[in-house]
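Peer 1: 3D, please:
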Amino acid sequence: MAVVDQCSSSLNLYVDSDDVKKLLGVNSQLWYVQNGTVNKYALGYVVVVPPHVDLLTFHWQALGGMTMPYNMSVQVGNREALAPPVYNISDQSIVPTYPSSWTIRLICTGKLTTQVDVTITIKVPMSTSLVNTPTLNIRRKKICLRGKVGGISERDGEVGGISVEVLEARHSTTVVYITISCLGVFLLVVAFLAIFNHIKNNKARPNTGRRRGTGASEQRTVGRSAASGGNVPNNQVSGDSGGAGKTSQSSLSELRRSPQPTNTTATTTTTTGSPEPQYTDPRLSDISAKLTGLSVNKETLKLLEVEQEGTFGRVYHAVYQPPDQKQPLSVTVKTVIDGSSEVQRSVLLSEGVMLAGLNHDQLLGVLGAVVTPPEAPPCIIFPRSSQGNLKRFLQGCHTLVTREVVGVGVQVLQALSFLHSRLLLHKDVATRNCVVDEGLHVKLTDCALARDLFPSDYHCLGDNENRPIKWLALESLAHKVFTPAADVWSWGVLLWEVMTLGQQPYAEIDPFEMSAVLRQGVRLAQPINCPDELFKAMTFCWTTAPRERPTVDELVIYLTNFQQHLDRYV
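Peer 2: Got it, this is the predicted structure:
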């Protein structure tokens, strides 16, 4: 902790581990003041309060038997979305000399879906003199959902025994004044922007024939106006150079890579003449050689129940008896139905064994393949994952805390880092092509049967090829150019999927319009519960120029540092 002030009279102020677990997913106490020492890292961190959490509990105690008066107030950023907070202690009183707790209830009105800034200000002298009274600003960001009042349905009428209508009436006059003031500020901003735009257009007229770029600085988001750079709302509170917020910003800036030549083809060279690494698609490797080492007898495999089924593909829970082991294994099997075409069988084999022979903790290996007799449907055998497909798992989740989202993202990045180190490209990075075990242990898999099992994720643009249009980088979509930077773009979409619990990206955009929309700078919107640091990492992945995107290893370093800063707050 960083020492701000330490005096003869001491104070303890903290959030206990149970409440921290609900908010951050960390089983640890969050100390704001401990024995009179102020933790400025904790005060500088904005804690997101999920929609289902309404009650905030704080614990405090005046130490040393000294009389310690306090003055407390609570400020709310949007009173239309959040009713005036209700707390169970006085605005002015004495801090108890014994361990005690107090609560603040944040009651959403149900009128808007938004994030509301809440600041709890406590002024308390931690010395024998009242001349120097430190001010503690504890910040929260409450998520409110339209139609949900205080975490329950609007039809329930009251929350915590207090009528929402009564709470709103207490401050109706204030709301009117705030609304008028905001409207005036809005009109001034609009006028300023109009003047600025007029001046800018006049200066740009001589260059009207030049096409404007659509780099990261010009990205727009779907459903929410936000640039990929500094215009994204920031959860961090600015402070001195030692503050966590500034550290996070400086490490984020390192994701912007120095300009390098774009690797548009396998023979592209740098300005110094040295050749770029030639990356290959593991689907194009010698399938027969892989199958020779994977082939097992059909009698060693027993299919049980069907777990997923498409038009021609099926995923089974099965039991497999390896020839070199005594005990059978519970496995997952990908296969096709009887009567499937030769093309469908060939695609299953080429994509099903694309990761065969690669050993990494974050890659799902292949245990074996049944390819005889030739007229029977082939079967690819994989280790079984307890939670199954990651996309289906996310869609059945209630929520994930930030720590868990970062963990999933880092594990997929580690798998990509391994593939790229072998000069291999995945070309279809998405949650549908991942599996998950207990403890959110995630592995990147092949993409066999993905087109059949997740048909809404793939589209054909008239070229007789089903592609994951809304996960593809712009250069991959427009020119079918694939590089490690294209995998990074897709990973950014995957992280957005994890943050939104498996929602469909660009759901409102027609697949045939995706290329034009991306060229205009449109990008996915920031999820309502997504920390700014994570969203900025996503938007860097979606820059138009591949050379400006961060590498996989740079993203691993950034997310690891972000996780460490998160741990430092608790």
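Peer 1: switch to C-alpha atoms for all contacts and neighbour counts from now on
Peer 2: Will do.
Peer 1: hang on, residue 213 in a strand?
Peer 2: No - remark: residue 213 does not belong to a strand; assigned using DSSP: H, G, I helix; E, B strand; the rest coil, it is coil.
Peer 1: so it versus residue 545, what's the distance?
Peer 2: 10 Å (C-alpha to C-alpha, to the nearest Å).
Peer 1: so what's in contact with these two at the same time?
Peer 2: The contact sets of residue 213 and residue 545 do not overlap (C-alpha atoms under 8 Å, 6 or more residues apart in numbering).
Peer 1: so after the longest helix anywhere in the chain, what's the next helix or strand?
Peer 2: Longest helix in the chain by number of residues (criterion: DSSP state H): helix 172-204. Downstream of helix 172-204, the next assigned helix or strand under DSSP states H and E is strand 220-221.
Peer 1: continuing past that next one, what's the next helix or strand?
Peer 2: Next helix or strand after strand 220-221 toward the C-terminus (DSSP H and E): helix 244-253.
Peer 1: buried residues in that next one?
Peer 2: Across helix 244-253, burial judged by 16 or more other C-alpha atoms under 10 Å covers 244, 245, 246, 248, 252.
Peer 1: tell me the spacing between the nearest residue in space to residue 495 that is not next to it in sequence and residue 547.
Peer 2: Distances taken as C-alpha to C-alpha, 6 or more residues apart in numbering put residue 409 closest to residue 495, at 6.0 Å, once the chain neighbours are dropped. Remark: distance between residue 409 and residue 547 (C-alpha to C-alpha) = 21 Å.
Peer 1: I have a second one here; can you model it like the first so I can compare?
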Amino acid sequence: MILLKLLVFMFIIAKPCYGYFNFFLNKAEVRKLMGLQAELFYVKEGVVNDYAMKFILQVPAQTQELHFTWENLAGKSLQYQVLVDISTPAALTSTLDISENGEIPVGNKQTWTLSLHCGPYDAEIDLTIRVKVFLNRRNETHLEFRRKKICLKAEKIHHLEEVLVAASGTTTGGQIFYAAIGCACAFIAAILVVIAAYYVRDKKTRRHRDPLQESRALSSACSVERGTGIGPAQTFLSPETPPPPSCASATSYRRLDDRPSRELHERIQEITVQRCRVRLLSIEMEGTFGRVYRGSYHEEGAITPRDVLVKTAAEHASQAQVALLLREGLALYGLSHPGLLPVLGVSIEDRSAPFLLYPHTNYRNMKRFLIRCKQSCEGPPRALTTQEVVEMALQAARGVQYLHRKRLVHRDIAARNCVVDDNLTVQITDNALARDLFPQDYHCLGDNENRPIKWLAIESLLSKTFTTSSDVWAFGVLLWELTTLAQQPYVEVDPFEMATYLRNGYRLAQPINCPDELFAVMAYCWAMSPDERPTFSQLIVCLQEFHTQLTRYV
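Peer 2: You can find the predicted model right below:
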């Protein structure tokens, strides 16, 4: 009995103190820093929000105070210590309205304030607030919050003007007058910005006119064989053709060094194939306006035809959708890597549907492969072990690494844009027809762009910025797809709420049976700041080391 009491006493003493308090930003503070109507919990009922702790929030020039709220749930004394580190003390000083050491009040929420005082010159200062909460020396919780404070010289002048206006008894009418002046100036500035954006867009459109229009003269003398099922004649859209009313995104690839239209025209000439050498055998996949056929291609001089995959537009597809198919399908032309599926040929003959040709070696779409594994009544046709998942991820990572070395950003890395064969060999593909074949993965947010919202990095959602770092974010979602056998990410989140959801610090949950080491790689990919995400070279090293650990026990 004495031993039992001793064990109970030791458990009570050893219980971590972070289970006894809440620590969060109230709605007013979140609205001030992020523009959101929500509370941001760093610690909630004993659970530390590690994602939120990593955020570096920017503090605007007009914000002079930071507010934090905590609540003691322990019912007894909780000691705390607050320390503030400033990168440039000459440019910024701070004061607390609580002591640096003390106790968190019991029973009531307390909001305390950190006041910031800028120096006499413009600067951007790194600010770190360190909070330690503890019951005793062995039970301590360390929290660290990072902020970037903007200081401007004009800030003090503006503050002084407000003081003088208030002291002189300025009437409400005078304030309305100045507010009206400010609104008028903002309205004029907005008009100028819209005019400038329209001018730049119009100029860019004229400069980058679709080079595929010039390729119509490449038609071959061969006639199309009857019975191929490609459909009636179609022509390319003219430069004057308006965009389709439905959601249709621009090409999802972006060269860091934009190539001239003439070079793309030459690439099309190099891989143009004669349509009469291609036979369509069966439909592999079909969407609303696109089809993927399995077929054969009899190359000139070859004895036997080779198996190919053919991507083409359906007979009712618009000319804009046809042009989009060709632009995205040619994005990987000229690249050679085991982790990439290259385009083999293209046909753009007049009066018929253009198509893209790919080599076919018994592979299948990775997303459909994973779904089939999950939905098999008798279990997966080939159960994927953790080791095999890591091997597949490594192959995909090496393929994207090669793209980045060639200064090419993919912008749509996902299981639907990969193929896998019976030996689990993985290749990255272009995303031609992906929106049509997997419409549940793409959403239109009222901007006439169909985008893979739930695979996009936070900066891609907010400002449509795509870099190698945003590819890293999408690769983290691809890893999650591999471990969940192609579950839909963020299935409970409305696409219109994704940006807010991510800014609040929420991410995909760790899948069942997913090792901590593999989930840690995913979490690194989803860092809020692009600079804090790993490169693909670093990802390959992490995955390779984890794979080596797995093979030691297999």
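Peer 1: compare residue 409 and residue 547 of the first structure (neighbour count), which wins?
Peer 2: When residue 409 of the first structure and residue 547 are compared for neighbours, residue 409 comes out ahead with 22 against 17, by other C-alpha atoms under 10 Å.
Peer 1: ok, the residue in the second structure that that one lines up against - contacts?
Peer 2: Alignment note: residue 409 of the first structure maps to residue 393 in the second structure; criterion TM-score structural alignment. Contact analysis of residue 393 of the second structure by C-alpha under 8 Å, 6+ apart lists 479, 482, 543.
Peer 1: what helix or strand is residue 393 of the second structure on?
Peer 2: helix 386-405.
Peer 1: where does residue 428 of the first structure land in three-state SS?
Peer 2: Three-state call for residue 428 of the first structure (three-state DSSP): coil.
Peer 1: residues touching it, list them.
Peer 2: Contacts for residue 428 of the first structure (C-alpha under 8 Å, 6+ apart) come out as 447, 468, 471, 472, 487, 490.
Peer 1: near the third one, how many other residues are there?
Peer 2: Burial measure for residue 471 of the first structure: 25 neighbouring residues, criterion other C-alpha under 10 Å.
Peer 1: contacts only, for the most centrally placed residue in the second structure.
Peer 2: Nearest to the mean C-alpha position of the second structure, by C-alpha atoms, centre = their mean, lies residue 457 at 2.0 Å. Applying C-alpha under 8 Å, 6+ apart to residue 457 of the second structure gives the contacts 470, 473, 474, 526.
Peer 1: filter these down to the buried ones.
Peer 2: For the contacts of residue 457 of the second structure, a burial check counting by 16+ other C-alpha under 10 Å picks out 470, 473, 474, 526.
Peer 1: what about residue 182 of the second structure, which helix or strand?
Peer 2: helix 172-207.
Peer 1: where in the first structure does that helix align, residue-wise?
Peer 2: So helix 172-207 of the second structure sits over no part of the first structure, by TM-score structural alignment.
Peer 1: mind checking what helix or strand follows that helix in sequence?
Peer 2: Using DSSP H and E, the next helix or strand after helix 172-207 of the second structure towards the C-terminus is strand 254-255.
Peer 1: ok, residues contacting that following strand?
Peer 2: Applying C-alpha under 8 Å, 6+ apart, the contact partners of strand 254-255 of the second structure are 407, 408, 409, 410, 411.
Peer 1: off-centre distance for the helix holding residue 393 of the second structure?
Peer 2: Between the centre of helix 386-405 of the second structure and the centre of its chain there are 18 Å (C-alpha atoms, centre = their mean, to the nearest Å).
Peer 1: quick one: residue 479 of the second structure and residue 524 touch, right?
Peer 2: No - contact criterion C-alpha atoms under 8 Å: residue 479 of the second structure and residue 524 do not qualify, at 11.8 Å.
Peer 1: comparing these two, which residue is more hemmed in?
Peer 2: residue 479 (25 against 17).
Peer 1: looking at the first structure, name the residue matched to that one.
Peer 2: Match for residue 479 of the second structure (TM-score structural alignment): residue 495.
Peer 1: related to what we said a few turns ago, quick one: which of the buried residues of helix 244-253 of the first structure is nearest residue 288 of the first structure?
Peer 2: residue 252 (45.2 Å; C-alpha to C-alpha).
Peer 1: for residue 490 of the first structure, see how far away that closest one is.
Peer 2: Residue 252 of the first structure is 19 Å from residue 490 of the first structure, by C-alpha to C-alpha.
Peer 1: one more: residue 359 of the first structure?
Peer 2: With C-alpha to C-alpha as the criterion, residue 359 of the first structure and residue 490 of the first structure are 22 Å apart.
Peer 1: about what we covered before: out of the contacts of residue 393 of the second structure, flag the one nearest to residue 363 of the second structure.
Peer 2: The shortest approach to residue 363 of the second structure among these belongs to residue 482, at 16.6 Å (C-alpha to C-alpha).
Peer 1: what about that closest one, which SS state?
Peer 2: Secondary structure, three-state DSSP: residue 482 of the second structure is helix.
Peer 1: give the burial count for residue 23 of the first structure, as a bare number.
Peer 2: 17.
Peer 1: and stretch 79-92 of the second structure, which stretch of the first structure?
Peer 2: Taking TM-score structural alignment, stretch 79-92 of the second structure hits no residues over in the first structure.
Peer 1: let me fix that, I meant to ask about stretch 330-338 of the second structure.
Peer 2: Using TM-score structural alignment, stretch 330-338 of the second structure lines up with residues 353-361 of the first structure.
Peer 1: what comes up buried for the matching stretch?
Peer 2: Within stretch 353-361 of the first structure, the residues that count as buried by 16+ other C-alpha under 10 Å are 353, 354, 355, 356.
Peer 1: in contact with the last one, which residues?
Peer 2: Translated: residue 356 of the first structure. Contact analysis of residue 356 of the first structure by C-alpha under 8 Å, 6+ apart lists 290, 365, 366.
Peer 1: repeat the analysis, applying 7 Å as the threshold.
Peer 2: Contact partners of residue 356 of the first structure, counting by C-alpha atoms under 7 Å, 6 or more residues apart in numbering, are 365, 366.
Peer 1: and what of residue 300 of the second structure?
Peer 2: Not one residue lies near residue 300 of the second structure by C-alpha under 7 Å, 6+ apart.
Peer 1: separation between the counterpart of residue 316 of the first structure in the second structure and residue 348 of the second structure?
Peer 2: Aligning on TM-score structural alignment places residue 316 of the first structure opposite residue 293 in the second structure. Note on residue 293 of the second structure: its distance to residue 348 of the second structure, by C-alpha to C-alpha, is 17 Å.
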